[in-house]
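Colleague: quick one: sequence and predicted model below, then my questions.
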Amino acid sequence: MRFLSKFYIDGFILSILAVVAVASVFPARGEAANVVSVLTKIAIALLFLLYGARLPPQEALAGLKHWRLHVTVLACTFILFPLLGLAARVLVPHILTSDLYTGLLFLCLVPSTVQSSIAFTSIAKGNVAGAIVSATLSNLLGVFLTPALVILLMNTTGQAKVDPSAIVDIVLQLLVPFFIGQLIRPKVKGWLARYAEPTKLVDRGSILLVVYSAFSAGMVEGIWHAMSPWRILGLAVVCAVILALVIAVTAFLGRALGFERADRIVVVFCGSKKSLATGLPMATVLFAGSPVGLIVLPLMMFHQIQLITCAALAQRWARTAP
């Protein structure tokens, strides 16, 4: 890894690219896909258990009270992104097809990621407590805001219904392990202080599992072969430009609003991401009868680009942390 760093090549990014390559050749299918899904959920739950065990209750309470930070993240997720999505309408039909634009606008309406936003914030030595509250709040509100924005800004088929189990999943998979970690913190905080590697391993391992699971799903569905290479390249460029614009705006807002370094990291990571885990189930309901595979393709592509980009940013901030 030290040899690679001399050439500005990060080993974690190489790991993500390697996982993408493996998923392209050996995607998880059938029962294997179910096993990968279960392992991913276990890794994410373990991640939040460790966060809860490592985080002092005073910092968690401070993160909950930091309303300016959370409002900033929500504004980026549900105002800035939709405006960029609406502006991208000018790219139809020369760069994006109608279905691809529908998918691009949809990705701009889904909530922020939870697991990877917090994992990258942790890697970059940012405000983990603030990231947990901001990302979780984005997902909880997104269960209601995303369908409302879809109905307001897009033409959907049928009634947009949201399964209440989405809220239950968020609570059971994220919040319950976190609070269990808080409860067992007095017994394990000494061990965690001596051995920091387990948390780092779970951070990176859970992200790699999410990448493999998401890319495998795309390969199994065959959506990467449904368009010409030029359309895919054009879509990738559009997703990269949107991500670059949002990262630039969130970085500017973090400084303009006077946030400290740890909070600026939260604004960038939580405000610039979109959740594949939340977006895919919503798309199957909101676009029933439509080509869902093509509609979710922009979200899947954006998800891969954001993981690679934010992995590089997190490693860079980790190296420059005071």
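Modeller: Structure's in. What do you need? Note that the structure is a prediction, hence the values are computed from the model and not measured. Residues are numbered from 1 along each chain as shown.
Colleague: every contact and neighbour count from this point should use C-alpha atoms.
Modeller: Noted.
Colleague: which parts of the helix or strand encompassing Val71 are buried?
Modeller: Per DSSP states H and E, Val71 falls inside helix 67-75. Buried positions in helix 67-75, judged by neighbour count with 16 or more other CA atoms under 10 Å: 69-70, 72-74.
Colleague: spatially central residue in the chain, please.
Modeller: In the chain, the centroid-proximal residue (CA atoms, centre = their mean) is Thr113; its distance is 3.1 Å.
Colleague: from the buried residues of helix 67-75, pick the one nearest Thr156.
Modeller: Using CA to CA, Leu74 comes nearest to Thr156 of those, at 24.0 Å.
Colleague: how much space separates the nearest residue to the closest one once chain neighbours are set aside from Leu80?
Modeller: Nearest non-adjacent residue to Leu74, counting by CA to CA, 6 or more residues apart in numbering: Ser138, 6.3 Å away. To Leu80, Ser138 is 14 Å away according to CA to CA, to the nearest Å.
Colleague: of these two, which one has the most company?
Modeller: Comparing Ser138 with Leu80 by neighbour count (other CA atoms under 10 Å), the higher total belongs to Ser138, at 27 against 20.
Colleague: try this one side by side with the last:
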Amino acid sequence: MSRVFKLFLSIDRFLLWLIATVVLASLLPARGAAAGWADLIADLAIALLFFLHGAKLSRAAIVQGIGNWRLHVLTLGSTYVLFPAIGIALVWAARGWVDPLLLSGLLYLTLLPSTVQSSIAFTAMARGNVAAAVCSASLSNLLGIFLTPLLVGVFMHVAGSGALASSHSIGTIALQLLLPFLAGHLLRPMIGGFVDRNKAILQPVDRGSILLVVYSAFGAAVIGGIWTKVGVGDVLILVVLSAVILGLVMGVNVLVARMVGLSREDAIVLLFCGSKKSLASGVPMAGALFPSAQVGVIVLPVMIFHQLQLFVCAALAGYFQRQSERDVAVAAPLPRTADAIAAAATARAIAVPDACMPGVTANLAVLEAQLDTLRGADAKNAR
């Protein structure tokens, strides 16, 4: 429970930083030459971010988990088929009572790749298949560099959203995101050890680059009059619609895992990797895909969904962790012999008098029989 609480505190701190960045951009947006410098610094920070992502990517972990192809297909299907289908349906349903550009942002978030670090962290915490999570999340993130611009061009045109992707976006994304990523991965044999040993030091690059892009994007949006178009009611609507998207995706993934008979460990991977969207990829991609005046509004739903998914996944990971610990405790055999009972009692600082040992042994035998009955009933219900 303490780990979940610490995770919540970490999430809250980053949320506060995001809010502070939006407030700063609203009060002091970069203008003129300063705006150009802010954009350049943000672009360099994002290039460094993806360079480090490439350097962190372990080929051994990918090879270890890549054989589970059925799970990876399901995860990618959730990320790039289920999410967009729900996004398009919501855009059509909400048309006319939500700002078209906000709906574009909502649709855009459904077209993004999955997260990497948090998906793996939550899977590990929930006692899931970590190797498969590394492979699925990394593959989703890498494919997203190509698939997200393609899906934006196709689905946003079909949905008739208010945002327009720029024609040079794919080249910009390849230059700013893909090349640094590949360079970092190719240099992993030389710098991978340093990156792995200094993850805590490198984390500010991850979050700092996002904050820089958010400042640049919201500054341009403020100059374009974002707060005359977006009100508190719009933000609340985005929270509700984001919750609907997350709830539907998680519900479908749970049902699919049961239908195809995934193991508990693989079902956890599908739940976490298949229901998350990457803020780290979404913010810089939006800067490359859309006009600067639209980026601030486009990334607002992504920021809201990002925080919501972390809160929900943290709670679920904690629940699965406690469930796994209970299952291990229940599955552990009770001591039956006098020596085993004495050893267990000593480990717990309990003294069992010799005169009481026969009674303790008999009682434990009765409890073991009752546990066997309960385990049999659980197995029958599971079938």
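Modeller: In hand now; what should we look at? This is a predicted model, so every value here is computed, not measured.
Colleague: drop the TM-score for these two in here.
Modeller: Overlay of the two chains. TM-score (TM-score structural alignment, normalised by the length of structure 1): 0.73; 296 aligned residues with a CA RMSD of 3.9 Å.
Colleague: sorry, back to before: contacting residues around the residue nearest to the centre of structure 1?
Modeller: Contacts for Thr113 of structure 1 (CA atoms under 8 Å, 6 or more residues apart in numbering) come out as 135, 139, 270, 273-277.
Colleague: from those, which land in helices?
Modeller: 135, 139, 270, 276-277 (DSSP state H).
Colleague: greatest separation within those residues: which pair is it?
Modeller: By the measure CA to CA, Cys270 and Ala277 form the most distant pair in those, at 14.9 Å.
Colleague: who has more neighbours, the two?
Modeller: Per other CA under 10 Å, whichever of Cys270 of structure 1 and Ala277 has more neighbours is Cys270, with 33 against 17.
Colleague: surely that one touches Gln115?
Modeller: No - in this structure, Cys270 of structure 1 is not within contact of Gln115 by CA atoms under 8 Å, at 10.1 Å.
Colleague: so what does the helix ranked longest in structure 2 touch, helix or strand wise?
Modeller: Counting residues, the longest helix in structure 2 under DSSP H turns out to be helix 292-331. The criterion is 3 or more CA pairs under 8 Å, 6 or more residues apart in numbering; DSSP states H and E, and the helices and strands that helix 292-331 of structure 2 contacts are helix 2-27, helix 100-110, helix 117-125, helix 199-223, helix 232-260, helix 279-289.
Colleague: to Ile268 of structure 2, which of these lies closest?
Modeller: Closest to Ile268 of structure 2 of these, according to CA to CA: helix 117-125, at 6.4 Å.
Colleague: so which bits of that closest one are buried?
Modeller: For helix 117-125 of structure 2, burial by neighbour count (16+ other CA under 10 Å) applies to 118-125.
Colleague: before we move on, what about stretch 247-257 of structure 2?
Modeller: Per 16+ other CA under 10 Å, stretch 247-257 of structure 2 contains these buried residues: 248-250, 253-254, 256-257.
Colleague: in the residues you listed, find the pair that's most separated.
Modeller: Using CA to CA, the pair of those lying farthest apart is Leu248 and Ala257, separated by 14.2 Å.
Colleague: in structure 2, what range does stretch 139-147 of structure 1 match?
Modeller: Using TM-score structural alignment, the residues of structure 2 aligned to stretch 139-147 of structure 1 are 145-153.
Colleague: mean deviation of the matching stretch from structure 1?
Modeller: Here the mean offset of stretch 145-153 of structure 2 against structure 1 after fitting is 2.7 Å, by mean CA distance after the TM-score superposition for structure 1.
Colleague: please identify the buried residues of that stretch?
Modeller: Buried residues in stretch 145-153 of structure 2, defined by neighbour count with 16+ other CA under 10 Å: 145, 147-149, 151-153.
Colleague: of those, closest to Ala342 of structure 2?
Modeller: Looking across the buried residues of stretch 145-153 of structure 2 and measuring by CA to CA, the closest to Ala342 of structure 2 is Ile145, at 60.5 Å.
Colleague: was I right to think the closest one contacts Leu179?
Modeller: No - judged on CA under 8 Å, Ile145 of structure 2 makes no contact with Leu179 at a distance of 10.6 Å.
Colleague: pull the most distant pair out of the contacts of Thr113 of structure 1.
Modeller: Cys270 and Ala277 (14.9 Å).
Colleague: any idea what Leu52 of structure 2 aligns with in structure 1?
Modeller: Looking across to structure 1 (by TM-score structural alignment), Leu52 of structure 2 lines up with Leu46.
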